[in-house]
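[1] need coordinates for the below:
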Amino acid sequence: MLRVFCFDSLGVTVEDVFLIDPDPVRGGRERGVRVELRLLDPEPWRGSINASQRVVADRAVWRADFLETAADTKDRMHHHPGMIDNEPGQRVFTEDLTGDPMGWLESQLADAVPLLESAKVEDPERHRPAADALRENLAEVVTSVSAVLDRVRAGDLAKTPVRPGPR
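    Next up, the predicted model:
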């Protein structure tokens, strides 16, 4: 299930994921929720005033993975600050994230501008109105992440491993 929250020039995606780590040393299956902060590309107006408009949430600039293995909950939770060209880079593990995942998420997304700066987004302050709108609606985003994670833990979501290619 993919959920997208749009706040003018910024979006937040919430998606259940099931990953099989290809590294034979780390190995293992991970299930959980992936949260990404994305830039919403401006699109030209099309059609009448009543026409549906195109929404493009392509460029991911920050990611948090609320992943768990079957053996130990919260053991693979991490984040990827400053994603470049949609690539996540190294996993960053912090005690704050595993200690209080939703509180940590709320603190990270409370001001998205520093996350944009870490990703080297040009003129991150131009996204200030969208960052403010995200902060004002943060409870709804965090509630959604928590609900999806609960459904993953219950076995309702993240049943099929992610595979490269079309969905």
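[2] switch to C-alpha atoms for all contacts and neighbour counts from now on
    Will do.
[3] buried set for the helix or strand containing residue 106?
    In the assignment (DSSP states H and E), residue 106 maps to helix 101-109. For helix 101-109, burial by neighbour count (16 or more other C-alpha atoms under 10 Å) applies to 101-102, 104-105, 109.
[4] here is a second sequence; please produce its structure as well for comparison:
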Amino acid sequence: MLYAFGFERLGVVVSDLYFVDPDPLPGQETAERGVRLELRIFERGELTGTIYAARPITIERPLWRVDLLQDADAPPNTLDRAHHHPNFNGWDPGPRVFVSELSSDPLAWLTRHLADPESLSKETAASLDDISAPDMQSLRAATPEIVDTVCRRRLKNEPSPAGEK
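    The predicted structure is shown next:
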């Protein structure tokens, strides 16, 4: 399942994830499962047809990633492999950064970071200089819905409000 929350140029994508790391850290050789959230740039394309045509919208480069992961064989909500990637080199993430609060209280940590994009841009190598203040405000306002409706439900494997799993 993939969810996308797009604002003017800034957006968030959230997806379920099952991952086998080809180069795992010691003690993390088993598969991982959970939820991936990425802060991304969204781009609007030019109209390619009549004035009634749908406008192309692409989900572009990642700025920041949070992986709420755990050992695939662990009991639910272990989140023993939850981490974030504060930096990207183009499309490739930098190293995993493990933060104890991210494993112990992931939704509070995620809410605090996602709702403060200005501080997040200082923590990362990503520049948000070309992102408008209203776009930042839209992200702040949507953060509770993104975290609660998507991340909390996906971690608990609950159906979304539309009923899908």
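[5] sorry, back to before: any chance of the buried residues of helix 101-109 of structure 1 in a markdown table, plus distance to residue 141 of structure 1?
    Putting the buried residues of helix 101-109 of structure 1 into a markdown table (distance: C-alpha to C-alpha, whole Å) gives the following:
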| residue | distance to residue 141 of structure 1 |
| --- | --- |
| 101 | 13 |
| 102 | 10 |
| 104 | 13 |
| 105 | 10 |
| 109 | 10 |
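[6] quick check: closest non-adjacent residue to the residue nearest the centre of structure 2.
    Centrality entry for structure 2: nearest residue to the mean C-alpha point is residue 37, 1.5 Å, by C-alpha atoms, centre = their mean. Counting by C-alpha to C-alpha, 6 or more residues apart in numbering, residue 14 is the residue found nearest to residue 37 of structure 2 once chain neighbours are left out, at 4.4 Å.
[7] what's near enough to touch the one you found?
    2-4, 35-38, 150-151 (C-alpha atoms under 8 Å, 6 or more residues apart in numbering).
[8] checking my notes, it in a helix, right?
    No. Judged by DSSP: H, G, I helix; E, B strand; the rest coil, residue 14 of structure 2 forms no part of a helix; its state is strand.
[9] gap between it and residue 124 of structure 2?
    Distance, residue 14 of structure 2 to residue 124 of structure 2, using C-alpha to C-alpha, to the nearest Å: 19 Å.
[10] need the strands for structure 2, in chain order.
    Per DSSP state E, structure 2 has strands spanning 2-6, 10-19, 32-44, 57-71, 83-85, 88-89, 92-93. These are given in chain order.
[11] where is the longest helix in structure 2?
    helix 133-145 (DSSP state H).
[12] and that one, what does it pack against?
    Contacts of helix 133-145 of structure 2 with other secondary structure elements, assessed using 3 or more C-alpha pairs under 8 Å, 6 or more residues apart in numbering; DSSP states H and E, are made with strand 10-19, helix 106-114, helix 117-123.
[13] angle of the first one against helix 133-145?
    Comparing the axes of strand 10-19 of structure 2 and helix 133-145 via axes from the mean of the first three to the mean of the last three C-alpha atoms, to 10 degrees yields an angle of 40 degrees.
[14] excluding its backbone neighbours, what's nearest residue 79 of structure 2?
    Spatial nearest neighbour of residue 79 of structure 2, chain neighbours left out: residue 70 (4.3 Å); criterion: C-alpha to C-alpha, 6+ apart.
[15] neighbours around that neighbour, how many?
    Burial measure for residue 70 of structure 2: 25 neighbouring residues, criterion other C-alpha atoms under 10 Å.
[16] same check, this time on residue 103 of structure 2
    Neighbours of residue 103 of structure 2 under the rule other C-alpha under 10 Å: 20.
[17] how close does the equivalent of it over in structure 1 sit to residue 65 of structure 1?
    Matched across to structure 1, residue 103 of structure 2 falls on residue 98, judged by TM-score structural alignment. Counting by C-alpha to C-alpha, the gap from residue 98 of structure 1 to residue 65 of structure 1 is 11 Å.
[18] hey, what's in contact with both of those two?
    Common contacts of residue 98 of structure 1 and residue 65, defined by C-alpha under 8 Å, 6+ apart, comprise residue 77.
[19] the match of residue 103 of structure 2 touches residue 79, doesn't it?
    No. Residue 98 of structure 1 lies out of contact with residue 79 (C-alpha atoms under 8 Å); the separation is 10.8 Å.
[20] give the buried residues for stretch 127-145 of structure 1.
    Of the residues in stretch 127-145 of structure 1, those buried by neighbour count under the rule 16+ other C-alpha under 10 Å are 127, 130-135, 138, 141-142, 145.
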